[in-house]
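Sequence and predicted structure are below.
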Amino acid sequence: MSIDVWGSEPIKPMLAKAVTDIPAGMAYEPKWDGFRCLVQRIDDKITLWSRGGKDLTVYFPELVAALLEATPARCLLDGEIVIITEDRLDFERLQERIHPAASRIAKLSVERPAQFIAFDLLALDDENLTTTPEADRRKALEAALDTDHDAVHLTAQTLDLDVAKDWFVRFEGAGLDGVIAKPLDGTYQPDKRTMFKIKHKRTADVVVLGFRLHKNSTEETPLLGSLQLGLFDETGTCQFIGVASSFPTAKRAELATLLLAQEVGPGDAGFDEHPWAEAATEMHDRRPGAISRWSGSQGRVEQEGHLIMPLLVVEISFDYFEGTRLRHNGQVVRWRTDREPESCTYEQIEVPTAVGISTVFDA
């Protein structure tokens, strides 16, 4: 079936299957960590589509202007929107760009401008390239894109496995997420996992200080939504680092029952000793290290925060820390009843050697 690359509805981007080792005999690219984006240009109209089909155009006016200068008059590109701060990727600042206020969007587009990293070409002029092999699409992309523009970049690519292994280790220091491997004869298959992604994976023992209930949780059948995680810093403050949230439905019910039995609130025994007690009782305060507010109410409102005592320890797997927080949600490996919460500190977190993003662009 022919893919309508010029339709008013976006096609779904091609996806990657997670593997543990970099496969041989492929084309390799750095794995950027931003917003996946399809760029459709028809004459002077640029549309930015998210992976889920959301129109992102209004949020990145500076990219619209840049892409009009750097792309052919009729094309469909696949790539990633990123923000770079102090010569490294800044995913937290990128998230702030999705804002309902036009004045805020205009302000941030100047203060924190985004950049676009192109890594595939799906259509050019009247030619649909989705059935063209990867190696030929790459050549067409290199010829079509104006890479002299400061805000539009062509991602690096190599056919050398040893170089890809070097990138996997070295580019993490610039905030990148790993390596993508593409079969050289592979066609572009929307919504199919025909590429391969190799991401960094580590483990850490962290503190469970609370939880949120799942959006489908009810009074009769409570379901766990996420575990609220923390680590102690050098001052003894337990900083919020993110959440663990992927559980089978049966496990969600089991864990919700367990954790609700340990919930504490103002007036309960042990509540005052909780590291986040003050934040939970002052509505204008936050959990240490958190971006969003923590609700201190005792009701069973959807996705409301609940504190627990005693604190628990869990081992999680994760890919990367952004400053003092997890960039993506952690995955529970096992409970650690043998660990004291206070022993869970930032000292166990490996910090990759810093490398400038310019090193990645120059690769």
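Great, that's in hand.

Every contact and neighbour count from this point should use C-alpha atoms.
Will do.

element containing the nearest residue to Arg138 once chain neighbours are set aside, please.
Nearest residue to Arg138 in three dimensions, chain neighbours excluded: Asp120, at 6.6 Å (CA to CA, 6 or more residues apart in numbering). Secondary structure assigned from DSSP states H and E places Asp120 in strand 115-124.

One more: His328?
Counting by DSSP H and E, His328 is part of no helix or strand.

pretty sure it contacts Asp319?
Yes: at 7.3 Å, His328 counts as touching Asp319 under the criterion of CA atoms under 8 Å.

okay, pairing it with this:
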Amino acid sequence: MDLPINPPVKPMLAKPVADIPAGQLYEPKWDGFRSIIFRDGAEVEIGSRNEKPMTRYFPEVVEAVLANFPARAVIDGEIIVADTGRNTLDFEALQQRIHPAASRVKLLSEQTPAGFVAFDLLALGDEDLTTLPFAERRARLVECLADAKPPVYVTPATDDLATARRWFAQFEGAGLDGLIAKGKELGYEPDKRVMTKIKHKRTADCVVAGYRVHKSGENRIGSLLLGLYDERDVLVSVGVIGSFSMAVREELFTEMQQLVTTFEGHPWNWAAHEQGERTPRKNEVSRWNNGKDLSFVPLRPERVVEVRYDYMEGLRFRHTAQFERWRPDREPASCTYQQLERPVRFQLADVLTSH
């Protein structure tokens, strides 16, 4: 490739803020794989957040880039997969697209095809645009992709705060992850947190049903495993909390010993579950952290903890939850899915056509 900007390039990042700032350009925060895509004629490279190419995993995106991008361009955006049945984003299906077998990659590209949502233009032709104000880069992006067809899209954007607040409330129902706010005069600064992101924050009371030890030693808690009861009164694994100081990890380890039990009779006795049901014990080696042991120590499900989370993906917290406080006043049986706030369903197609 011989572009004004060549791979790898680290993407510009966002820092979290509590509320939507005024006087910015606002975009939906897409829940996908961040990717800077480079096209130089017939050559295409799909970059990633960690600068490792993802080109081989998304052959259908390569085809879409060749059909829709300018002949020479560098465009920042997000690779997404849509659940066409629910008309929402499907991050879990997107994760499955990273597979070592070429035959599997080809099959998944047909079964769960990905798309690309563009939100910044870094280079066009022989021009390096990274020093231009974002508002100008945005206008150039809209212009150069004016005739693009699905699965290539330009993200919606607005400078109206009321519209941004409406998007923040509505778009979560289509599987989106909040808002991104960018200064209109902002140049493109790779690997710097110069944008802001606003995400939903909620709390839930969960049952603590197990723990994993910390990598630094057997007498420290690495993470606590959380559960919620479903309509069948089955305790379902919903996620973990794990952001503790080292002193607290040791204190928690001591506290939890009185609750340690065996897998016999435990709600997550993996051997008693039907194949395919989600439990913390299922697939003890993570495909995303090769060799990482995901086994856990079972606890009697008697303690309740209040945690902060942003949103659910299926039956689980989308991201790692955060400790809020212990709830000795709550009975474990009261920790059900019914307490959770569910966003009103919104159509992904309507998000992609919002301007």
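Arrived safely, thanks for sending. Everything numeric here is computed off the predicted structure, so don't read it as measured data.

And His328 and Asp319 of structure 1? Which one has more around it.
Asp319 (17 against 14; other CA atoms under 10 Å).

aligned partner of that one in structure 2?
Here Asp319 of structure 1 is matched to Asp310 in structure 2, going by TM-score structural alignment.

how far away is its match from Leu124 of structure 2?
36 Å (CA to CA, to the nearest Å).

re the thing from before, and the match of Asp319 of structure 1, what is it in contact with?
199-202, 317-319, 321 (CA atoms under 8 Å, 6 or more residues apart in numbering).

distance from the centroid: which residue in structure 2 tops it?
Gln258 (35.5 Å; CA atoms, centre = their mean).

Could you tell me whether that one really is in a helix?
Yes: assignment of Gln258 of structure 2 by DSSP: H, G, I helix; E, B strand; the rest coil places it within a helix.

What segments of structure 1 are helices?
Using DSSP state H, the helices assigned to structure 1 run over residues 61-70, 91-95, 102-111, 134-144, 161-170, 249-260, 277-281, 357-361.

can you tell me which residue in structure 1 aligns to Arg300 of structure 2?
Structural alignment (TM-score structural alignment) places Arg300 of structure 2 against Met309 in structure 1.

closest to Gln189 of structure 1 out of the helices of structure 1?
Among the helices of structure 1, the nearest to Gln189 of structure 1 by CA to CA is helix 134-144 (10.9 Å).

For the stretch 251-363 of structure 1, just list every one of the strands.
263-264, 305-318, 321-322, 325-326, 331-335 (DSSP state E, counting those that start in this stretch).

returning to that earlier point: how far away is the closest residue to the match of Arg300 of structure 2 other than its chain neighbours from Gly210 of structure 1?
Excluding its sequence neighbours, the residue lying closest to Met309 of structure 1 (CA to CA, 6+ apart) is Gln262, at 5.7 Å. Computed with CA to CA, the distance linking Gln262 of structure 1 and Gly210 of structure 1 is 9 Å.

cool, and Ala66 of structure 1?
Where Gly210 of structure 1 is concerned, Ala66 of structure 1 sits at a distance of 44 Å (CA to CA).

of those two, who's got more company?
Gly210 (24 against 16).

so who does that one touch?
227-229, 263, 305-308.

Pull the most distant pair out of the residues you listed.
Most distant of the contacts of Gly210 of structure 1, by CA to CA, are Leu229 and Glu263, 15.1 Å apart.

So which of these two has more stuff around it?
Leu229 (26 against 18).

counterpart of that one in structure 2?
Aligned partner of Leu229 of structure 1 by TM-score structural alignment: Leu226.

if I look at the equivalent of Ser334 of structure 2 over in structure 1, how far off is Leu121 of structure 1?
Using TM-score structural alignment, the equivalent of Ser334 of structure 2 in structure 1 is Ser343. Distance, Ser343 of structure 1 to Leu121 of structure 1, using CA to CA: 50 Å.

out of these two, which sits in the busier spot?
The residue with more neighbours, out of Ser343 of structure 1 and Leu121, is Leu121; 28 against 15, by other CA under 10 Å.

how far away is the more buried one from Arg137 of structure 1?
Taking CA to CA, one finds Leu121 of structure 1 at 6 Å from Arg137 of structure 1.

tell me the contacts of the residue nearest the centre of structure 2?
In structure 2, the centroid-proximal residue (CA atoms, centre = their mean) is Asp31; its distance is 4.9 Å. Applying CA under 8 Å, 6+ apart, we find Asp31 of structure 2 in contact with 78, 80, 89, 91, 175-177.

Tell me the one among those nearest to Lys106 of structure 2.
Ile80 (16.7 Å).

Which residue of structure 1 sits opposite that closest one in the alignment?
Alignment note (TM-score structural alignment): Ile80 of structure 2 maps to Val82 of structure 1.

How about that match: what's its closest non-neighbour residue?
Closest residue to Val82 of structure 1 apart from its sequence neighbours, by CA to CA, 6+ apart: Gly34 at 4.9 Å.

Just tell me what that neighbour corresponds to in structure 2.
Gly34 of structure 1 maps onto Gly32 in structure 2, by TM-score structural alignment.
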